[in-house]
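Undergrad: I'll drop the sequence and a predicted model, then ask my questions.
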Amino acid sequence: MFLRYPDDPYDRIWDSDLIKRQNYLVGVAPGTERISTTRNIDIETREYPPVKVMQTAVVGTKGVLSYRLNLEDFPANARAYAYFAEIEDLGQNESRKFKLKQPYIADYSNAVVNIAENANGSYTLYEPSYMNVTLEFVLSFSFVMTPDSTRGPLLNALEISKYVQIASKTDKQDTTVVNAFRLLSAQSSQTNEGDPCVPTPWEWVNCSTTTPPRITKIILSRRNVKGEIPSELSNMEALTELWLDGNLLTGQLPDMSKLINLKIVHLENNKLTGRLPSDMGSLPSLQALFIQNNSFSGEIPAGLISKKIIFNYDGNAELHRGKKKHFKMVLGISIGVLVILLILFLVSLVLLLNTRRKASKKKREEKGISGRTNSKPGYSFLRGGNLMDENTTCYITLSELKEATDNFSKKIGKGSFGSVYYGKMRDGKEIAVKSMNESSCHGNQQFVNEVALLSRIHHRNLVPLIGYCEEECQHILVYEYMHNGTLRDHIHESFKKQKLDWLARLRIAEDAAKGLEYLHTGCNPSIIHRDIKTGNILLDINMRAKVSDFGLSRLAEEDLTHISSIARGTVGYLDPEYYASQQLTEKSDVYSFGVVLLELIAGKKPVSSEDYSDEMNIVHWARSLTHKGDAMSIIDPSLEGNAKTESIWRVVEIAMQCVEQHGASRPRMQEIILAIQDAIKIEKGTENKLKSSSSFSGSSSSKPHSSRKTLLTSFLEIESPDVSNGCLPSAR
């Protein structure tokens, strides 16, 4: 257990004297007490130990503080420095004075350490000059209190330095490029010096674990970077992601033909000019390229048009997809083809009008959509149908839906696939009517096929599809009406949020998880939702949760737009791995559900400028707190005193696993359900016996041991690598 960079800008290793390392610490005398404080220590210069080191100390409770150090590996001319700062509250008549004593060496006259608390409440560092002594093979020394002192000696830190050369530095070509970027960005140049990867990466680069380290990612979005992109960028063969969007970059793009591992490039919202490099279309790993809102010109490389990548080039007025050759010939051929197509279209339209009704009838009979063997394709409620029938997906006429919804005037919501209207049928059944955004007279076969598939999916935690309509080039789905609206409303609207206690949130999470688990494992083929969010989790009249809009991503993609390479989902919930690779798996739904769990825990929105700083969302915010050991700060204040910490902690753990960066590290839905059920058991076990000592109240006594790191006591600084020369401590 030790402290080093970034707590110490010089990357000195400050180690606790509680840890007896073989090479240097032989022993420490008994009769000592470890103390610590959270108050500020006034460190005047950076060369002094970090504040975290000076906030801990050992005190000789019997008037003596003794050490015996093995200094075999240290140079003979090394210096030893002791650091003292009073971190206890001394009474008005109390004092702490002590002297250094070494065996066989006379006392240092007048070398008395006298430290005391300042009047303003801060603490001043005291460094005695008499510690500049030549070290021996074994150094024994003691601090002994003087006769006029009321408190025993105190030691915050002892520094003995040596330098160790590192095995390798970051690749020189990579270092040249990032240093060029550092000079172009005033913000970055102030905080990053020395080697970009060793001993720890700069805040805006990611590095590989190879020898030497290679830079794999540059993240300089909106960093006020000015100037031209360094031409040496072409030498960064290990680079996989380049984020330079939202800056003031000018000039042309450099050669990128060697960047064979480059996957994601963000250059949008700059002032870049010139032609796109012809080799850009042949980059083998490229998955996403964003160059919108620049001043690029000329022809887009053919490879970029033909590759199945995410490519956005809007806002470049002089950039076009192909050269304007043989314009007259192309125009003549186009007109001829258009005339032929028009004739064929008119003939097809006549045939279509004659056969459409028969074809529609046959399709519904084949797919069994009516839900009854004696139903006709034109089955409707006007002909005796009843929405209360079990497992029934009916064809509902457009006129019936207009009547039920008062001509689609009762709008209750809008999603990514269309508007939703409230309706009430003649038999009294309340319905939610979803009208697809992109109305089309084409793709009816695919639409009917998808409805047939969705009609066979039945689970108590999925919103049932009870009807559909395809008239006047409209595609309409009819669902059971959920009286208590969306989970999003209950979390983020204050008047509803007050009614949603922790146990209710757990039950909702369990219901939604079961519905999602059924889609993943209970359907053949399995269904990936692709848009899990609190807005797609609905609550019925009994506050039981049901997942909605399952299958709509696929329906909208195949039925209306055929195959799409654009990642579908909602900002804040979208799986970053799916976004980058376009490889959709069940683990993408797991990531989105993890965000839902964090919303239930924290009561915050996934993305909100009010709750988080720039470039932050609920996942980054929660991850930063858990990494600091302060996971309990995530919890919604409205749950304070009304929920068991152990129960909340169980859900925090599984939620953070769900939002792991890589899908392979995320749990399956079955594991998530078990974790939520564990939390429910913990909460219900003491539901009526809440005690202030165990309920969440912000006190450290109620927090699990793993949620907070214990402050280290006193420190012994052993190795001091030279950061400016790229040095790192040798392996022990």
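TA: That came in fine, so what should we check first? This is a predicted model, so every value here is computed, not measured.

Undergrad: okay, CA-based contacts and neighbour counts for the rest of this
TA: Noted.

Undergrad: ok, longest helix in the chain?
TA: Identified as the longest helix of the chain according to DSSP state H is helix 327-367.

Undergrad: Give me the next element, helix or strand, following that helix.
TA: strand 394-395 (DSSP states H and E).

Undergrad: here's the one I want to compare it with:
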Amino acid sequence: MSKGLLHWALNFGRKSRAYIAIYLRCWVESIWGFSIGGEFAGFYKITCETGQETELNGFKSDNGCSKRQDKSKISNRYQQSEMSLPTYLRFGKFLKERSTQIFKGWAKASPYRELKQLVKKMRPSGSEFTLKELQRATNGFGEKIGKGGFGTVYLGTFSDGRKVAVKVFNEDEIRRQEYWMNELVIVTKLHHPSILNFLGYCFEDNLMLVYEYMEGGNLSDLLFAGPEIKQIIDWPTRMKIILDIIRGIRYLHEGTNECMVHRDIKPSNILLDKDFNAKISDFGISRILPDDTQSAPLETCTDGGVSPTHLANLSTHVTTNTSGTMGYIDPECFETCRVTIKSDIYSFGMLLLNIVSGKKLIQQKDEGMHILSDHAWRLHKEDRLIELINPQLLGTEGLNPTRILRTITVALWCIQRESKIRPSTSQVFDMLSTEEEIPTPPLP
């Protein structure tokens, strides 16, 4: 009985090779959309009732033979279409390579499915856009209006004429999923005139966030543009921008149920509309502090990816690596590896120096590196803070030197090295918006 079974198995394997190969080919072509062709062509020839030979391609004949005829000839003439061993090997190699590509694609798409489940559970305030909608709005992502550490921003226009800014996160950034989810978690909780208005998101093919379009550009371009295109902003306008920014920061720290730290306050993250109303943007590395605390440890994702549990926890405890922009980062962050609300105060103080002087924090000059904060402390020590004011402001309307010097004093309080010496957000707002006397800040 065993010999008979063995003989049947061998005979079945010999006689059914072509039959199985044809079905495999049809399955590959129908499921994967891939035509084998090439070196495999000619291995699956059968003879129709007309006497003509035809190549079977997914049970569809090219010379008029019917599918019924083709199928019947498969069973009757399988001996004519047997595959050789080299062909089996080539076919096996093809299946292995193609399967590897598909499994890689599934592995790449898997986090997106996890993200979709988390986003659905979170119920963000914005709309979910399709890739086709955003491609049509941005004309195939044709007009770039900004670029940052986490992605590129494109201008889009919807059918109703509404202009938007579409932020596409970097494809080569290993942690882009964490930054995308982190920013989505933060911005969906924020609703304030000094915070950039969030409109929606997309995770089809790539990770994107959609915001309102600010036609005035960012503050960095306005302050540091070349003299041929630079627009001189008078002091009342600059003061208006300053108050908008500190209102936004106070809202993050005190205006919601959860205390949030932006962690990257700088000119390029301050956007302006046509009337110079300022709004804070870019919350990719922002943090939500634990309840009843004013600080939290900076945690680093060491596995190079984002786990579902980690992403799920982002809604209550955001974890990102130590990052930001040199010059604006709180020095204590490097020493203690903890982020606090005073970190934003330090960054805001540096931003005030930018606005008052019209200069970048770090400049390369003939005599060496020029650090704006060091220059400000030196002028403060020598009682010459008036020299820090941008000379272009001197001839503008509404200039108030006393008011400008008061703003510089506030900046020096904000950039104190020890966070406990820095004022709170509300104290900074009061010092800028009232005429109360401000004590002289101590030298570092």
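TA: Everything's here; your move. In this text, all values refer to a predicted model and were calculated from it rather than measured experimentally.

Undergrad: Just the TM-score for the two chains, thanks.
TA: TM-score for the superposed chains, counting by TM-score structural alignment, normalised by the length of structure 2: 0.63, backed by 318 aligned residues with a C-alpha RMSD of 3.8 Å.

Undergrad: residue boundaries of the helices in the stretch 151-300 of structure 2?
TA: 176-187, 219-224, 235-254 (DSSP state H, counting those that start in this stretch).

Undergrad: Is it possible to get JSON lines of these that adds mean neighbour count?
TA: Output for these, formatted as JSON lines (neighbours: other C-alpha atoms under 10 Å):
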{"stretch": "helix 176-187", "mean neighbour count": "23"}
{"stretch": "helix 219-224", "mean neighbour count": "19"}
{"stretch": "helix 235-254", "mean neighbour count": "20"}
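
Undergrad: got these as JSON lines, with distance to V428 of structure 2 columns?
TA: Below are the helices of the stretch 151-300 of structure 2 laid out as JSON lines (distance: least, C-alpha to C-alpha, whole Å):
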{"stretch": "helix 176-187", "distance to V428 of structure 2": "24"}
{"stretch": "helix 219-224", "distance to V428 of structure 2": "20"}
{"stretch": "helix 235-254", "distance to V428 of structure 2": "8"}
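
Undergrad: between these, which one is nearest to S433 of structure 2?
TA: Closest approach to S433 of structure 2 among these (C-alpha to C-alpha): helix 235-254, 7.5 Å.

Undergrad: Which residue numbers in structure 1 does the closest one align to?
TA: Helix 235-254 of structure 2 corresponds to residues 502-521 in structure 1, going by TM-score structural alignment.

Undergrad: try stretch 158-165 of structure 2
TA: With TM-score structural alignment applied, stretch 158-165 of structure 2 matches the range 425-432 in structure 1.

Undergrad: And K546 of structure 1, what's its match in structure 2?
TA: Under TM-score structural alignment, K546 of structure 1 pairs with K279 in structure 2.

Undergrad: Could you check how far the closest residue to that match other than its chain neighbours is from F276 of structure 2?
TA: Spatial nearest neighbour of K279 of structure 2, chain neighbours left out: S194 (4.3 Å); criterion: C-alpha to C-alpha, 6 or more residues apart in numbering. According to C-alpha to C-alpha, to the nearest Å, S194 of structure 2 and F276 of structure 2 sit 12 Å apart.

Undergrad: More neighbours: which of those two?
TA: With neighbours defined as other C-alpha atoms under 10 Å, S194 of structure 2 and F276 compare such that S194 has more, 24 against 19.

Undergrad: quick one: contacts for the aligned partner of the more buried one in structure 1?
TA: Per TM-score structural alignment, the equivalent position to S194 of structure 2 in structure 1 is N461. N461 of structure 1 makes contact with 511-512, 514-515, 544-547, according to C-alpha atoms under 8 Å, 6 or more residues apart in numbering.

Undergrad: From N206 of structure 2, how far off is the spatially most central residue of structure 2?
TA: For structure 2, the residue nearest the mean C-alpha position is F169 (3.1 Å; C-alpha atoms, centre = their mean). F169 of structure 2 sits 7 Å away from N206 of structure 2, taking C-alpha to C-alpha as the criterion.

Undergrad: Residues that sit against both of the two, list them.
TA: With contacts taken as C-alpha under 8 Å, 6+ apart, F169 of structure 2 and N206 have no neighbour in common.

Undergrad: Show me where the stretch 451-600 of structure 1 has its strands.
TA: 465-471, 474-480, 537-539, 545-547 (DSSP state E, counting those that start in this stretch).

Undergrad: Point out the most buried one among these.
TA: Ranked by mean neighbour count, the strands of the stretch 451-600 of structure 1 are led by strand 545-547 with a mean of 28 (mean count of other C-alpha atoms under 10 Å).

Undergrad: To what extent does that one diverge from structure 2 after superposition?
TA: Strand 545-547 of structure 1, aligned to structure 2 and superposed, deviates on average by 0.3 Å (mean C-alpha distance after the TM-score superposition for structure 1).

Undergrad: Tell me how far the match of S194 of structure 2 lies from L538 of structure 1.
TA: Going from N461 of structure 1 to L538 of structure 1 by C-alpha to C-alpha gives 9 Å.

Undergrad: list the residues that contact both of the two?
TA: Counting by C-alpha under 8 Å, 6+ apart, the contacts common to N461 of structure 1 and L538 are 545-547.

Undergrad: what's the closest of the residues you listed to K271 of structure 1?
TA: Using C-alpha to C-alpha, the shared contacts of N461 and L538 of structure 1 come closest to K271 of structure 1 at V547, 44.8 Å.

Undergrad: you'd agree that closest one is up against T534?
TA: No. Using C-alpha atoms under 8 Å, V547 of structure 1 is not in contact with T534; the gap is 9.3 Å.

Undergrad: about what we covered before: distance to P525 of structure 1 added to the strands of the stretch 451-600 of structure 1, as a markdown table?
TA: Putting these into a markdown table (distance: least, C-alpha to C-alpha, whole Å) gives the following:
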| stretch | distance to P525 of structure 1 |
| --- | --- |
| strand 465-471 | 18 |
| strand 474-480 | 21 |
| strand 537-539 | 22 |
| strand 545-547 | 18 |
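
Undergrad: can you tell which of those is closest to D489 of structure 1?
TA: Nearest of these (C-alpha to C-alpha): strand 537-539, 9.7 Å.

Undergrad: ok, back up a step: what's the burial count for the residue nearest to the residue nearest to the centre of structure 2 when sequence neighbours are not counted?
TA: In this structure, F169 of structure 2 finds its nearest non-sequential neighbour in G151, 4.0 Å apart by C-alpha to C-alpha, 6+ apart. G151 of structure 2 is flanked by 20 other residues according to other C-alpha under 10 Å.

Undergrad: just the one 3 residues further on next, same as before
TA: For Y154 of structure 2, the tally of surrounding residues (other C-alpha under 10 Å) stands at 24.

Undergrad: try the one 5 residues further on
TA: S159 of structure 2 has 9 neighbours, counted by other C-alpha under 10 Å.
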